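Trainee: Would you be able to build a 3D model of this:
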Amino acid sequence: MGQLEEKYEALLEYLRSLNSVAVAFSSGVDSTFLLKAAKEALGDQIIAVTAQSCSFPQRELKEAIAFCEKEGIRHFICKSEELEIEGFAQNPKNRCYLCKKELFEKIKKLAAEQGIENIIEGSNMDDNGDYRPGLQAVAELEVKSPLRHCNLNKNEIRLLSKKLGLPTWEKQSFACLSSRFVYGETITEEKLGMVDKAEQLLLDLGFHQVRVRIHGMMARIEIDPAEFDKLMQPETREKITRELKSYGFTYVTLDLMGYRTGSMNETLDIKK
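Mentor: Next up is the predicted model:
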């Protein structure tokens, strides 16, 4: 047995030790893999919980619903409107903490009602390297992180997902739309909708890994540098500019550094 398979067996063993779990399920690469492993380890002693809010694209919610139906997993959709959380809309540096704390408190209550012993979420070893205030809420509420517990990183999760036949193995990384805003800039439902439509357009045009960061009314597009030439084709460039302006953006720019996680954290002076 290879090291990767050993890690997967260790994950299944750890999940079995939890007896029953509620999985915070976003339909992303990590949480889909975790939910699949939990299903294998615990059978019907699991539930999936997905948050529904204006910062969570409808396409992701639809994928979450479809996956749970296909796998025969009990699925709960939890209304979690971040903009109603005191202080969230002002986009403070601990925005993610405020959101995760509220969400996991709701999942904790739901889990108790369903007789579920533990709550688990899908952060992995790579998440330890960036500013992640949401992990503080995970620790405070005693939510478990099996992928970190078993030292699994993103690449290993993708490889194992491919072995398991999961369609998410090559899915683009995703973070909630609120992460597209500069810290301190007010988050509104209107601007979240602009970002959502802009990113959906880029995905529909065939770009794989995308972010549309919003600075006031300016869009800063992040894509893989390998796809710069594709974006700069006159017809594509003009279409993107035209469409994003119709969504409400005044300026449309391309970030020459390309896609990277946590680019809004580059201005923070925070010890990790």
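
Trainee: CA atoms for contacts and neighbours, from now on please.
Mentor: Noted.

Trainee: who's in contact with residue 12?
Mentor: 37, 38, 40, 41 (Cα atoms under 8 Å, 6 or more residues apart in numbering).

Trainee: Against residue 174, how distant is the residue nearest to the first one when sequence neighbours are not counted?
Mentor: Taking Cα to Cα, 6 or more residues apart in numbering as the measure, residue 37 lies nearest to residue 12, with 6.5 Å between them; neighbours along the chain are not counted. Residue 12 is 25 Å from residue 174, where distance means Cα to Cα, to the nearest Å.

Trainee: burial measure for residue 232, as a count.
Mentor: Other residues lying near residue 232 total 13 when counted by other Cα atoms under 10 Å.

Trainee: Kindly report the same for residue 267.
Mentor: The burial count for residue 267: 9, using other Cα under 10 Å.

Trainee: Same question for residue 240.
Mentor: The number of residues packed near residue 240 is 19, by other Cα under 10 Å.

Trainee: and it, what does it touch?
Mentor: 201, 202 are the contacts of residue 240 under Cα under 8 Å, 6+ apart.

Trainee: Quickly note the distance from the closest residue to residue 174 other than its chain neighbours to residue 210.
Mentor: Nearest non-adjacent residue to residue 174, counting by Cα to Cα, 6+ apart: residue 28, 6.6 Å away. Distance of residue 28 to residue 210, given as Cα to Cα: 14 Å.

Trainee: Next: residue 64.
Mentor: Residue 64 is 20 Å from residue 210, by Cα to Cα.

Trainee: picking that back up, is the residue nearest to residue 174 in contact with residue 170, as I believe?
Mentor: No - contact criterion Cα atoms under 8 Å: residue 28 and residue 170 do not qualify, at 10.3 Å.

Trainee: Comparing those two, which shows the higher neighbour count?
Mentor: residue 28 (20 against 13).

Trainee: Okay, the more buried one and residue 155: tell me how far apart.
Mentor: 14 Å.

Trainee: element containing the residue nearest to residue 181 when sequence neighbours are not counted?
Mentor: Spatial nearest neighbour of residue 181, chain neighbours left out: residue 214 (5.4 Å); criterion: Cα to Cα, 6+ apart. In this structure, residue 214 is located in strand 210-215 according to DSSP states H and E.

Trainee: elements contacting that strand?
Mentor: Applying 3 or more Cα pairs under 8 Å, 6 or more residues apart in numbering; DSSP states H and E, one finds that strand 210-215 contacts helix 189-204, strand 218-223.

Trainee: List the buried residues for the first one?
Mentor: Of the residues in helix 189-204, those buried by neighbour count under the rule 16 or more other Cα atoms under 10 Å are 191, 192, 193, 194, 195, 196, 197, 198, 199, 200, 201, 202.

Trainee: Following up with a second sequence; could you model it the same way so I can compare the two?
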Amino acid sequence: MSFFVYNRLLSRLKALSRAAVAFSGGTDSAFLLFAAREALGAENVLALTADSAFFPREEAEGARALAANLGIRQVFVSADPLSDPLIRQNPPDRCYHCKKRLLSVLKQRAQAEGFPCLLDGSNADDAGDYRPGAKAVRELQILSPLQEAGLKKDEIRALSKEYGLATWEKPASACLASRIPYGEPLTIEALRRVEQAEAFLRSLGFSQLRVRAHQNLARIEVPFEELQGLMEACRTNGIVPMLRSLGFTYITADLSGYRMGSMNEILRENRDNPRLENIR
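Mentor: Sure thing, here's the model as predicted:
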């Protein structure tokens, strides 16, 4: 079934003359970049990566290496979401405003480079979470070939493995702003300390993780089965002193374990609560 859907994806891509890909280096955008190269040829594909405070440096370097390995020209495009006062306020629809700003910049650069369309890596599973950024994709007429072809995340991982892409087992990622609760102002300092905290935990062997920053409290999410390992690492690897050196006073482990979009749980669980009308 996956190969049938992949062929459908290639057919859609072949209908384009040239295409730029909004490329973060994650599993979805990496597979899309690979498929676009297969369908159009490397000379007709451009990888565009937003250079933003919301994008971890490690992710940027990984994206650079992957584009080079695929033989596709990559352009880093400067973007500064924090220059927008509304984005800094971090409302529940922050992702919409941020994504519209970033994709607008990328689309303008794509057209300036002679690429008439911009593709993004949204997949068929992305409709299940609270994703206000999807509205920006529609408004800007960004194409989402993976979603249009009906490719789900597990299929993308399976196909990526089949075609030798190292990103097939890469943990899900998200912009650093997703670690800050809605309504808490976004600052470069808050984003950087989350980035440094997560980089430290990854250096200890935790790959799928989040450090959610509730002001001076760090809420660490790792898969439930790794919670015991996290407790052991706290005892032997100095996690608490390290995170305190970054400015966190309290360091906690979320006993529910890692789950994508945990900052959206209050929105999903209180849709009909009039007291939360101001955060919809």
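
Trainee: What residues of the helix or strand harbouring residue 101 of the first structure count as buried?
Mentor: According to DSSP H and E, residue 101 of the first structure maps onto helix 95-113. Of all the residues in helix 95-113 of the first structure, those buried under the rule 16+ other Cα under 10 Å are 95-104, 106-108, 110-111.

Trainee: The helix or strand that it is followed by against the second structure, how far on average?
Mentor: Next along the chain after helix 95-113 of the first structure, taking DSSP H and E as the criterion, comes strand 118-120. Taken over the aligned residues, the distance from strand 118-120 of the first structure to the second structure averages 0.8 Å (mean Cα distance after the TM-score superposition for the first structure).

Trainee: what's in contact with strand 118-120 of the first structure?
Mentor: With Cα under 8 Å, 6+ apart as the criterion, strand 118-120 of the first structure contacts 18, 20-24, 107-108, 111, 143-146.

Trainee: do the same with stretch 31-41 of the first structure
Mentor: Outside stretch 31-41 of the first structure, the residues touching it (Cα under 8 Å, 6+ apart) are 11-13, 15-16, 21, 23-26, 46, 48, 73, 121-122, 146-147, 157, 161, 166, 168.

Trainee: Nearest residue to the middle of the first structure?
Mentor: Geometric centre of the first structure, nearest residue: residue 175, 3.6 Å, by Cα atoms, centre = their mean.

Trainee: thinking again about what came up before, between the buried residues of helix 95-113 of the first structure, which is nearest residue 130 of the first structure?
Mentor: Residue 130 of the first structure lies nearest to residue 96 out of the buried residues of helix 95-113 of the first structure, by Cα to Cα, at 12.7 Å.

Trainee: Distance of that closest one relative to residue 46 of the first structure?
Mentor: Distance from residue 96 of the first structure to residue 46 of the first structure, by Cα to Cα: 26 Å.

Trainee: just residue 114 of the first structure next, same as before
Mentor: In terms of Cα to Cα, residue 114 of the first structure sits 10 Å off from residue 46 of the first structure.

Trainee: okay, those two: which has more neighbours?
Mentor: Comparing residue 114 of the first structure with residue 46 by neighbour count (other Cα under 10 Å), the higher total belongs to residue 46, at 24 against 12.

Trainee: doesn't residue 75 make contact with the more buried one?
Mentor: No - using Cα under 8 Å, residue 46 of the first structure is not in contact with residue 75; the gap is 9.3 Å.

Trainee: now the helices for the stretch 151-280 of the second structure?
Mentor: Remark: helices assigned in the stretch 151-280 of the second structure by DSSP state H, counting those that start in this stretch are 153-162, 188-203, 227-236, 239-245, 265-269.

Trainee: Report all helices and strands that the shortest one contacts.
Mentor: In this case it means helix 265-269 of the second structure. Helix 265-269 of the second structure packs on no helix or strand, going by 3+ Cα pairs under 8 Å, 6+ apart.

Trainee: How far away from the center of its chain is it?
Mentor: With Cα atoms, centre = their mean, to the nearest Å as the basis, helix 265-269 of the second structure stands 20 Å off its chain's centre.

Trainee: now do the first one
Mentor: Centre-to-centre, helix 153-162 of the second structure and its host chain are 17 Å apart (Cα atoms, centre = their mean).

Trainee: which residues sit against it?
Mentor: Here helix 153-162 of the second structure has contacts from 2, 3, 27, 28, 31, 123, 124, 125, 166, 167, 168, 169, using Cα under 8 Å, 6+ apart.

Trainee: ok, 7 Å please
Mentor: Identification of contacts with helix 153-162 of the second structure by Cα atoms under 7 Å, 6 or more residues apart in numbering yields 2, 28, 31, 123, 125, 168, 169.

Trainee: now do the second one
Mentor: The contact list for helix 188-203 of the second structure (Cα under 7 Å, 6+ apart) reads 53, 56, 176, 177, 210, 211, 213, 243, 246.

Trainee: Apart from its chain neighbours, what residue comes closest to the fourth one?
Mentor: Spatial nearest neighbour of residue 177 of the second structure, excluding adjacent residues (Cα to Cα, 6+ apart): residue 54 at 6.1 Å.

Trainee: mind listing what the counterpart of that neighbour in the first structure touches?
Mentor: Residue pairing (TM-score structural alignment): residue 54 of the second structure is matched to residue 55 of the first structure. Contact analysis of residue 55 of the first structure by Cα under 7 Å, 6+ apart lists 176, 177, 178, 192.

Trainee: Among the residues you listed, name the buried ones.
Mentor: Applying 16+ other Cα under 10 Å to these flags 177, 178, 192 as buried.

Trainee: How about the contacts made by residue 53 of the second structure?
Mentor: Contacts of residue 53 of the second structure were listed using Cα under 7 Å, 6+ apart, and they are residue 188.

Trainee: picking up where we left off before, among the contacts of stretch 31-41 of the first structure, name the ones in helices.
Mentor: Among these, the ones falling in helices (DSSP state H) are 11, 12, 13, 15, 16, 146, 147, 157, 161.

Trainee: which of those tops the neighbour count?
Mentor: Counting neighbours by other Cα under 10 Å, residue 147 leads these with 25 neighbours.

Trainee: Many thanks, have a good one.
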